[in-house]
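Asker: coords below, sequence missing:
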């Protein structure tokens, strides 16, 4: 058993905290809002983010980040990706030395174009072999309901990846280890953008052929970008690539897909954002940073570019579909 802190009491942070407790760890969950921490401690529920789910009695919640981090061996971070840098600056001094820093976030930082592990390394002044990434088809509510799922735990230090893998293994949550941090993070970031495109197509009334085409070509542009960044191509055929992409593009539990559906039905970004009740569709912001990252490396990412144009108001959903279908003919390979 190890001691762990999970920073972020949204749906995925709370779910991962539950997984860690069920795996036999002592876990403290940090909540930005003290009233939510009180509800979790008193009722063993997080009704706002995980309705209907009973949380383990051993899960302790707090609003005090310093207390949550005291003496832990693992720190898992589950907050919106674009807020990581500012939050981590406030936590960095309290991170125990040599604790495993686990990123549960999927995104590319605006401006710096850094992956989440790179932001953690910079702000926490931590070496890459201390930073772990969890990625895969991780729809929080299904995992909280203890539906069987698999995920990837990636770290350049294979021994640390294996240690975290063992710490979050349960009868319903099966982690696989990997050393390709770049590929796992990139798959998680780009799939949010592709899921927005699938949602837009769904909202416009398109069927399974359209969705399958977007998923497949979305995987192709993810792999092109990953190859340029030095990722292992096999990663994109695995859980952190294709697995995460399929789940996020198809499930009504996916915030990115459902956000895209609203755009496809003609809602504005503001209307769609209001309908998500404050939960973040990461792809809306990540589409810009992923596009800029790809452009800087001269990698063609037409779906990402089209989604960015819709999210910035330069194209309508109908114009996006027309643009993608009118591109010049080329070989699939």
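Answerer: That came through fine. It should be emphasised that the depicted structure is a prediction, and the values quoted were computed from it without experimental measurement.
Asker: only C-alpha atoms from now on, for both contacts and neighbour counts.
Answerer: Fine.
Asker: please, where are all the strands along the stretch 151-300 of the chain?
Answerer: In the stretch 151-300 of the chain, strands defined by DSSP state E, counting those that start in this stretch lie at 173-178, listed in chain order.
Asker: please compare the first structure with the one that follows:
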């Protein structure tokens, strides 16, 4: 089974490098090649990691789409448009979404977006606690691969440092990956505002409960959120400034200039989740708080006060 990675951001590049180190031919598609094909390195997104000999780089999507397995590492909010524009190349393939989030326009996760845009494709989700630099450096990384029948795909995506665990719960896996970004922004805000480690731990814990509540309302299996793509990804993303969402929250809490040119998936996901929860009467106070701060309806300290003055209740 041949593999291509569509999208040459840091994470897509890291996956392509790790897969190619096995000696298999792997293709990395980039919208803008820059000098990657000459330098044999992604100097803009993931500098310092030389491409293996078996990693081919192309700007021709039709060439990359010859593979039977296509890893989609485009940003979540661009996924639907990307699939719709290139259906003729992608339909009928195994499409593995590596982006994390919920589409703000439709309220859909990546699996359903794939089904609607490419009905003959096999949708899958690759998610879990992982940083691009760790994968590219060959450090051990365990992920969840959600797909209806995934034994062959699991083998194809395994490398010496990437260990994918199978799950049939696509909804649970994609929601865990999406909502942990929202909680990570909130946790970053907490630390950035100087509210302390105890508040950070409390917010992370209540955020996990919020993730479970939303996932169950969408038909996910409860045990999925306790796995790599739920609790595992939450633990990593909410405690390291390598996380773009956590770092974004830190900057918000400190009142510092916000990073430019970086995809912060949790921003759009927070809004999408808040909107969906209101429609079904689901209580999502942390997501609502993040949205209120992002839209300048509340300051970080006002948001913290709002959470602390909520009615007392059982855990």
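Answerer: It's in. Because the structure is a prediction, the values reported are computed rather than measured.
Asker: helix or strand: which one has residue 12 of structure 1?
Answerer: Mapping residue 12 of structure 1 onto the secondary structure by DSSP states H and E places it in helix 11-22.
Asker: what does residue 158 of structure 2 align to in structure 1?
Answerer: Matched across to structure 1, residue 158 of structure 2 falls on residue 169, judged by TM-score structural alignment.
Asker: can you get me a residue count around that match?
Answerer: 19 (other CA atoms under 10 Å).
Asker: so who does it touch?
Answerer: Residue 169 of structure 1 sits next to 19-20, 23, 175 when contact means CA atoms under 8 Å, 6 or more residues apart in numbering.
Asker: now residue 302 of structure 1, nearest residue through space, not along the chain?
Answerer: residue 324 (7.3 Å; CA to CA, 6 or more residues apart in numbering).
Asker: same question for residue 307 of structure 1.
Answerer: Spatial nearest neighbour of residue 307 of structure 1, excluding adjacent residues (CA to CA, 6+ apart): residue 197 at 6.2 Å.
Asker: and the gap between the one you found and residue 264 of structure 1?
Answerer: In this structure, residue 197 of structure 1 and residue 264 of structure 1 are 9 Å apart, going by CA to CA, to the nearest Å.
Asker: more neighbours: which of those two?
Answerer: Between residue 197 of structure 1 and residue 264, counting by other CA under 10 Å, residue 197 is the more crowded of the two (34 against 25).
Asker: corresponding residue for the more buried one in structure 2?
Answerer: Under the alignment (TM-score structural alignment), residue 197 of structure 1 maps onto residue 186 of structure 2.
Asker: for the contacts of residue 169 of structure 1, which ones persist in structure 2?
Answerer: With the contact criterion set to both residues aligned by TM-score structural alignment, their matches' CA atoms under 8 Å, those that also touch in structure 2 are 20, 175.
Asker: most neighbours, which of the contacts of residue 169 of structure 1?
Answerer: Tallying neighbours with other CA under 10 Å puts residue 20 at the head of those, with 27 neighbours.
Asker: what do we get in structure 2 for that one?
Answerer: With TM-score structural alignment as the criterion, residue 20 of structure 1 lines up with residue 19 in structure 2.
Asker: quick check: its match touching residue 161?
Answerer: No: contact status for residue 19 of structure 2 versus residue 161: not in contact, 9.4 Å apart, counting by CA atoms under 8 Å.
Asker: now the longest helix along structure 1: buried residues?
Answerer: The residue-count maximum for a helix in structure 1 (DSSP state H) belongs to helix 181-203. When burial is assessed from 16 or more other CA atoms under 10 Å, helix 181-203 of structure 1 yields the following buried residues: 181-203.
Asker: helices or strands up against it?
Answerer: strand 131-135, strand 149-154, helix 208-228, helix 244-250, helix 255-264, helix 283-296, helix 302-311 (3 or more CA pairs under 8 Å, 6 or more residues apart in numbering; DSSP states H and E).
Asker: which ones are touching the spatially most central residue of structure 1?
Answerer: Note on structure 1: the residue nearest the mean C-alpha position is residue 106, at 3.1 Å, using CA atoms, centre = their mean. For residue 106 of structure 1, the contacting residues are 81, 116, 135, 185-186, 188-189, 282, by CA under 8 Å, 6+ apart.
Asker: with distance to residue 2 of structure 1 as extra columns, can I get those residues in JSON lines?
Answerer: Conversion of the contacts of residue 106 of structure 1 to JSON lines gives the following (distance: CA to CA, whole Å):
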{"residue": "81", "distance to residue 2 of structure 1": "26"}
{"residue": "116", "distance to residue 2 of structure 1": "24"}
{"residue": "135", "distance to residue 2 of structure 1": "21"}
{"residue": "185", "distance to residue 2 of structure 1": "25"}
{"residue": "186", "distance to residue 2 of structure 1": "29"}
{"residue": "188", "distance to residue 2 of structure 1": "27"}
{"residue": "189", "distance to residue 2 of structure 1": "29"}
{"residue": "282", "distance to residue 2 of structure 1": "31"}
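Asker: of those, closest to residue 299 of structure 1?
Answerer: Within those, the smallest distance to residue 299 of structure 1 is 13.9 Å, found for residue 186 (CA to CA).
Asker: mind telling me what the closest one corresponds to in structure 2?
Answerer: Aligned against structure 2 - with TM-score structural alignment as the criterion - residue 186 of structure 1 pairs with residue 175.
Asker: and its match, how far from residue 219 of structure 2?
Answerer: Residue 175 of structure 2 sits 11 Å away from residue 219 of structure 2 when distances are taken as CA to CA.
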